[in-house]
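J.: Okay, sequence plus prediction incoming.
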Amino acid sequence: MQDTDPIPAASRNRQIADWLRLEQAAGVGCRTARLLLNQFGSPQAIFNAGNAALAAHVSPAQARALCAPPPRETAALIEATLAWLAQPNHHVLTLHDAAYPPLLANIDDPPLLLYLKGRIELLRQPALGIIGSRNASEQGKTSARSFAHALANAGLTIVSGLALGIDAAAHEGALAGPGSTIAVVGTGLDRIYPARNEALARRIAVEGCIVSEYALGTPPIASNFPRRNRVISALSAGVLVVEAAAQSGSLITANLAAEQGREVFALPGSIHSSLSKGCHKLIRDGAQLVETADEILAALHMSPLVAAPAVAQSECLPEDTPLLAALGHGPVEFDALLARIGSTAAALNSELLMFELDGQIERLPGGQFQRIFR
């Protein structure tokens, strides 16, 4: 059961069952449930209030749903949830629990319930969200890992969404040292999505924490992911956007962060890269342009607690060759690169392949190449 909760298991289970029944009541959304909780104090008091008292605050259909016994589907969900909760390091927090993260509780629409797997204490530690494109470049993923590693070493828990690309890289970077990470997901915690991140999710469940507001069994529904973004930003003191296209969902999270009074940071990129356009828009709209982790720590009034170790450089190939210098900082087409270094096409292809295999160059769509700075 929940180590942080002194309430006897049987009483705790009854509480969780009442909260689930309230959350699952037909026609009663989270906003209405919160209004009723403010009026009556607890789910049990709501159910005991009677039809007439409830009808003063909700529609007749909603009042009937709240007064009726839970339907078979809800009863089955309650039973499954209590069985899940009995497993080690599985937790369910209600909006009224003392362990519920205060930053999340203070937004306009906090979840009624939080399902957690892993280290629950991370919810109360200083945190930074790192988000970005699912279709990230290798440079973007390298930057996300580097920033997450340095910031986690400095005492920040890294929060992200377990998606492919930047999210996964941020989680990996945070776990590479003494720091840790929180993954906020858009499914029930009995599911792992995307499946390609299964190994990462299992590691986070042990070394970090996975969080969801969605009941067990909830599949990956598209509309759930924008809603989970508000939890990512709410748990964080600020949000860093590493790469984002002009219409990226990361911009939704950044806007939510700004509305919640959080700091918004963005990494600049090449003007020729579509994955930089979202970050550049955020910067134009007032996000802080950052180039180092120390700039984020300064903006959050934090000092590094542990210096991040230097990233090991390649021992195979030098990093000051004419080819790498000619690549500069942005994507370059093959013909333009050929003209810059005055080589033959065959020689250039061979050299590009060597540096690509060494992880110093990324091959982009459209016949372009980009240097990866580490």
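T.: Received it, and whenever you're ready, just let me know what you need.

J.: CA only for contacts and neighbour counts going forward, please
T.: Fine.

J.: list the contacts for the most centrally placed residue in the chain?
T.: Nearest to the mean C-alpha position of the chain, counting by C-alpha atoms, centre = their mean, stands Ser160 at 2.1 Å. Taking C-alpha atoms under 8 Å, 6 or more residues apart in numbering, we find Ser160 in contact with Gly129, Ile130, Ile131, Asp167, Ala168, Ala170, His171, Thr181, Ile182, Ala183, Val184, Ile232.

J.: Next one for the comparison:
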Amino acid sequence: MKLSVLLALSMLPLQSREMLALAYQGPDFNDLQSKYPNLNLRSRVDRFRLFLAHSDTKVVFLGMDGYPSLPGGEDNPPFRLCYQGFLPNEGENLVSVCGTRYPDTLGTEASYAFSLEAGLNMTHVVTSHSRGIDKAALYGARESGLPAYVCCDCGLSTRRITENRLLAGCNLISPFEPDDTASRWRCLSRNYLTCAFSPALVVFQAPAKSGALACSSLALDIGREVFVHETGLRKVEVNEGTLRLANEGCPPIGGYPDVAKEMGFGQDRSLVPCKESNALYRYGNTCYSLKHETE
């Protein structure tokens, strides 16, 4: 099927499974435009194709080879995924990270250390490009050398993406059109991908009303393991949501080794706090070195 038809299908006001069923019928582009005259399919598809032609962005559709297995297995996965870099592979170790945009210092340091240690042990971090906990996770993943998978709440041609230097080298994933700006409902779609791509979600800090808490609820709804990092168990306002998760039965963890044990991930390297003179990594006022299991 032509790319223009697939792109047009992805823009219709239908559920993803309905788009897929329609795709199997082999529709014609002109028929789609005639049926949905108010959607300006031609101009939107032309903009989309122009963006693909002049960037390193690729696109994959539900039902095609290369579409990630976990989102494809849920009730209403995105019909279309745009990405730069790579998409998650079935054989990779993956762990999702989320938390408030306004954490305290302990929260950001914990997120950084967790993601750094995960990456050093060949476990990919899945997170967003929001400020706070997710941003600290991106710093940790970058320093580990194992690129994170970043689920975006906007299109990949927006300034929110192109002007964020922290995203250089990351695997960027978006279900939106290239110039779609961030919005509340797009954040919810982004949260779905953050949860669905990996079998486990670690929540660091979440207030009583927060996107991170909504993300954890979504993860539980689709059958993912949800862990609460111990930094989210202190009795402060920013932890009201994570304290609730723990009270409802989400197991607490102290760091990546606990998740690795629970999920069967490998751990050949351990991150160890150290003095500045011996540091391999530094975030804020905390320094870290490495310990290998063979030592």
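T.: Right, received. Where do you want to start? In this text the structure is predicted, and so the values were computed from the model without any measurement.

J.: overall similarity of the pair, as a TM-score.
T.: Put the two chains on top of each other and the TM-score (TM-score structural alignment, normalised by the length of the second structure) is 0.85; 283 aligned residues with a C-alpha RMSD of 2.8 Å.

J.: just checking, what residue in the second structure corresponds to the residue nearest to the centre of the first structure?
T.: Counting by TM-score structural alignment, Ser160 of the first structure corresponds to Thr127 in the second structure.

J.: how much space between Glu172 of the first structure and Ala150 of the first structure?
T.: Separation of Glu172 of the first structure from Ala150 of the first structure (C-alpha to C-alpha, to the nearest Å) stands at 12 Å.

J.: hey, which helix is longest across the second structure?
T.: Ranked by residue count, the top helix of the second structure under DSSP state H comes out as helix 105-120.

J.: Would you mark the buried spots in it?
T.: Residues 107-120 are the ones in helix 105-120 of the second structure that count as buried (16 or more other C-alpha atoms under 10 Å).

J.: same check, this time on stretch 160-175 of the second structure
T.: Buried residues in stretch 160-175 of the second structure (16+ other C-alpha under 10 Å): Ile161, Leu167, Cys170, Asn171, Leu172, Ile173, Ser174, Pro175.

J.: sorry, back to before: can you list the buried residues of helix 105-120 of the second structure in CSV and add distance to Leu62 of the second structure?
T.: Below are these laid out as CSV (distance: C-alpha to C-alpha, whole Å):
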residue, distance to Leu62 of the second structure
Gly107, 36
Thr108, 35
Glu109, 37
Ala110, 36
Ser111, 32
Tyr112, 33
Ala113, 35
Phe114, 32
Ser115, 29
Leu116, 32
Glu117, 33
Ala118, 29
Gly119, 28
Leu120, 32
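
J.: okay, among those residues, which ones form the most distant pair?
T.: The span of the buried residues of helix 105-120 of the second structure, defined through C-alpha to C-alpha, is set by Gly107 and Leu120 at 20.0 Å.

J.: Count the neighbours of the corresponding residue of the first structure for Asp65 of the second structure for me.
T.: Residue correspondence to the first structure (TM-score structural alignment): Asp65 of the second structure is matched to Ala98. By the measure other C-alpha atoms under 10 Å, the count of residues near Ala98 of the first structure is 11.

J.: buried sites along stretch 352-368 of the first structure?
T.: Leu352, Phe355, Glu356, Gly359, Gln360, Ile361, Glu362, Arg363, Gln368.

J.: So which of those residues sit within strands?
T.: Ile361, Glu362, Arg363, Gln368 (DSSP state E).

J.: And the strands in the second structure, which stretches?
T.: 58-61, 80-84, 93-98, 123-127, 149-151, 171-174, 200-203, 225-229, 252-253, 269-274, 281-283, 286-292.

J.: Could you dump those strands into JSON lines and include distance to Leu188 of the second structure?
T.: Conversion of those to JSON lines gives the following (distance: least, C-alpha to C-alpha, whole Å):
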{"stretch": "strand 58-61", "distance to Leu188 of the second structure": "20"}
{"stretch": "strand 80-84", "distance to Leu188 of the second structure": "15"}
{"stretch": "strand 93-98", "distance to Leu188 of the second structure": "13"}
{"stretch": "strand 123-127", "distance to Leu188 of the second structure": "13"}
{"stretch": "strand 149-151", "distance to Leu188 of the second structure": "11"}
{"stretch": "strand 171-174", "distance to Leu188 of the second structure": "12"}
{"stretch": "strand 200-203", "distance to Leu188 of the second structure": "16"}
{"stretch": "strand 225-229", "distance to Leu188 of the second structure": "18"}
{"stretch": "strand 252-253", "distance to Leu188 of the second structure": "25"}
{"stretch": "strand 269-274", "distance to Leu188 of the second structure": "33"}
{"stretch": "strand 281-283", "distance to Leu188 of the second structure": "30"}
{"stretch": "strand 286-292", "distance to Leu188 of the second structure": "33"}
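
J.: and of the ones you listed, who's closest to Arg186 of the second structure?
T.: With C-alpha to C-alpha as the criterion, Arg186 of the second structure lies closest to strand 171-174 of the strands of the second structure, at 9.9 Å.

J.: How about the equivalent of Leu275 of the first structure over in the second structure: what's its closest non-neighbour residue?
T.: Taking TM-score structural alignment, the alignment pairs Leu275 of the first structure with Val238 from the second structure. Nearest residue to Val238 of the second structure, sequence neighbours excluded (C-alpha to C-alpha, 6 or more residues apart in numbering): Pro207, at 4.5 Å.
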